[in-house]
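Engineer: Fold the following for me, if possible:
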Amino acid sequence: MAVEPSGKLIVFSAPSGAGKTTIATMVLQRIANLSFSVSATTRKQREGEQDGVNYYFLDKATFEKKIEQGGFIEHEFFFGNYYGTLLDATESVLASGKNLLLDVDVKGALNVRKLFGERSLLIFIQPPSMEVLIERLQGRGSEDDAALQERLERARFEMSFADQFDTIIVNNNLTAAVDDVEAAIVNFIG
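Structural biologist: Below is the predicted model of the structure:
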């Protein structure tokens, strides 16, 4: 890397619907020296999402060009779209001394660990049960039956990696989960 980072990376992974975005939002409000990493994606922008705030929405050709140029610290292709963390944006935040919170899939998290080693804390947010996860996903109203089944298969796959993370937080009670995540991060960043 061109810049020796002084900040640290906190990496969240979870199955879709486990509550990681809600937890991340709440933790970011509590910890001053923590910024959220905005991922890039080729998926369609959802209602209410803003480019550069929720995601950097890129077309497939642009995303693939950035892959070829080594422009991501991690990237994955799933559900028919690319997702990735931009290297230059990450380096810029870390070089400023801020700590960065990444919301990535399990493979992306493990890639971050390979690159940043002990400068990264991997936190897995787990739903209390598959039944609760199904209820949460159905409650979104954004998935047809086929997409729901695909997300559930993906959830089972992702949960099989949980033991490779530094911390597993079961999101059974949102307040308790946020408190536990905050404590883990504060302990890590000092």
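Engineer: can we go C-alpha only for contacts and neighbour counts from here?
Structural biologist: OK.
Engineer: I'd like to know how many residues surround the residue lying closest to P128 once chain neighbours are set aside.
Structural biologist: Spatial nearest neighbour of P128, excluding adjacent residues (Cα to Cα, 6 or more residues apart in numbering): N172 at 5.2 Å. N172 sits with 15 neighbouring residues when counted by other Cα atoms under 10 Å.
Engineer: Please settle this for me: is N172 part of a strand?
Structural biologist: No - N172 is assigned coil when assessed by DSSP: H, G, I helix; E, B strand; the rest coil, not a strand.
Engineer: Alongside the first, I'd like the structure of this one:
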Amino acid sequence: MKDDKGLLIVLSGPAGVGKGTVCGALREEDTNIEYSVSATTRAPRPGEEHGVNYFFHSKEEFEKMIEEGRLLEWAQYVDNYYGTPLDYVEETIDRGKDIILEIEVQGAEKVKERYPEGTFIFLMPPSLAELRSRIVGRGTETSELIDKRMTVAKNEIDMMKMYDYVVENDEIEKAVSRIRSIVTAEHCKQERLIEKYKELAEVE
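Structural biologist: Next up, the predicted model:
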């Protein structure tokens, strides 16, 4: 029988909703989930390793990857490219590992175009008031920037219909538990298992 393939899990949500914290807690609990390693053209920082923190490429190499369709999604920030290598994602999935991609809504939209069979999860705050409170609590942004983030958050929430699941991040432990339940259910979908069990039925 063929080995089970892993899942591509895409997690999005407004800035300040706690995506990074939830991803970290999820990976601590589930060793079968790997974090997607992005490609970039920025220079490595002290202590960073190629293939661990990022895949570091020259601008020419990255642009060739774009031309050849070897990125699930990509964007340009402050003169550097960032993106998700398609071959890395597929190799991880083929090894039977789940891979989680923490990404903004616009990037998730691009991923869904290239990889519609992924599992798309939108992380919601309990309320917009709570989201603002979390952003204010960081103490790193001006009131003007916070207002802009809240406007963006409302627009992102309007795009929730693009996702398969919505998980409220009221408490980290509860949010992680809900996502783990989703992952378990996705692994049990008949379309993922039918070929495997067809082979089993053919064994005499």
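Engineer: Fetch the TM-score of the aligned pair.
Structural biologist: After superposition, the two chains reach a TM-score of 0.78 (TM-score structural alignment, normalised by the length of structure 1), with 184 aligned residues with a Cα RMSD of 3.2 Å.
Engineer: about what we covered before: counterpart of the residue nearest to P128 of structure 1 over in structure 2?
Structural biologist: With TM-score structural alignment as the criterion, N172 of structure 1 lines up with D170 in structure 2.
Engineer: That match and V176 of structure 2, how far apart?
Structural biologist: 11 Å (Cα to Cα, to the nearest Å).
Engineer: on that earlier part again, my read is that the residue nearest to P128 of structure 1 contacts I125, right?
Structural biologist: No - using Cα atoms under 8 Å, N172 of structure 1 is not in contact with I125; the gap is 10.1 Å.
Engineer: any idea how far the residue nearest to P128 of structure 1 lies from A183 of structure 1?
Structural biologist: 17 Å.
Engineer: residue nearest the centroid of structure 1?
Structural biologist: Nearest residue to the geometric centre of structure 1 (Cα atoms, centre = their mean): D103, 1.2 Å.
Engineer: Please name the residues that touch it.
Structural biologist: V11, F12, S13, K20, T21, S37, S39 (Cα atoms under 8 Å, 6 or more residues apart in numbering).
Engineer: Of those residues, which is the nearest to P5 of structure 1?
Structural biologist: S37 (14.8 Å; Cα to Cα).
Engineer: Not counting sequence-adjacent ones, nearest residue to the closest one?
Structural biologist: Counting by Cα to Cα, 6+ apart, S37 of structure 1 lies nearest to L102, which is 5.2 Å off, once chain neighbours are set aside.
Engineer: Return a PyMOL selection command for the buried portion of the contacts of D103 of structure 1.
Structural biologist: Of the contacts of D103 of structure 1, the buried ones go into a single PyMOL selection, burial set by 16 or more other Cα atoms under 10 Å:
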select buried, resi 11+12+13+20+21+37+39
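Engineer: Give me the neighbour count for the nearest residue to A175 of structure 2 once chain neighbours are set aside.
Structural biologist: Nearest-residue entry for A175 of structure 2: N169, 5.2 Å, with adjacent residues in sequence omitted and distances by Cα to Cα, 6+ apart. Residues near N169 of structure 2, counting by other Cα under 10 Å, number 21.
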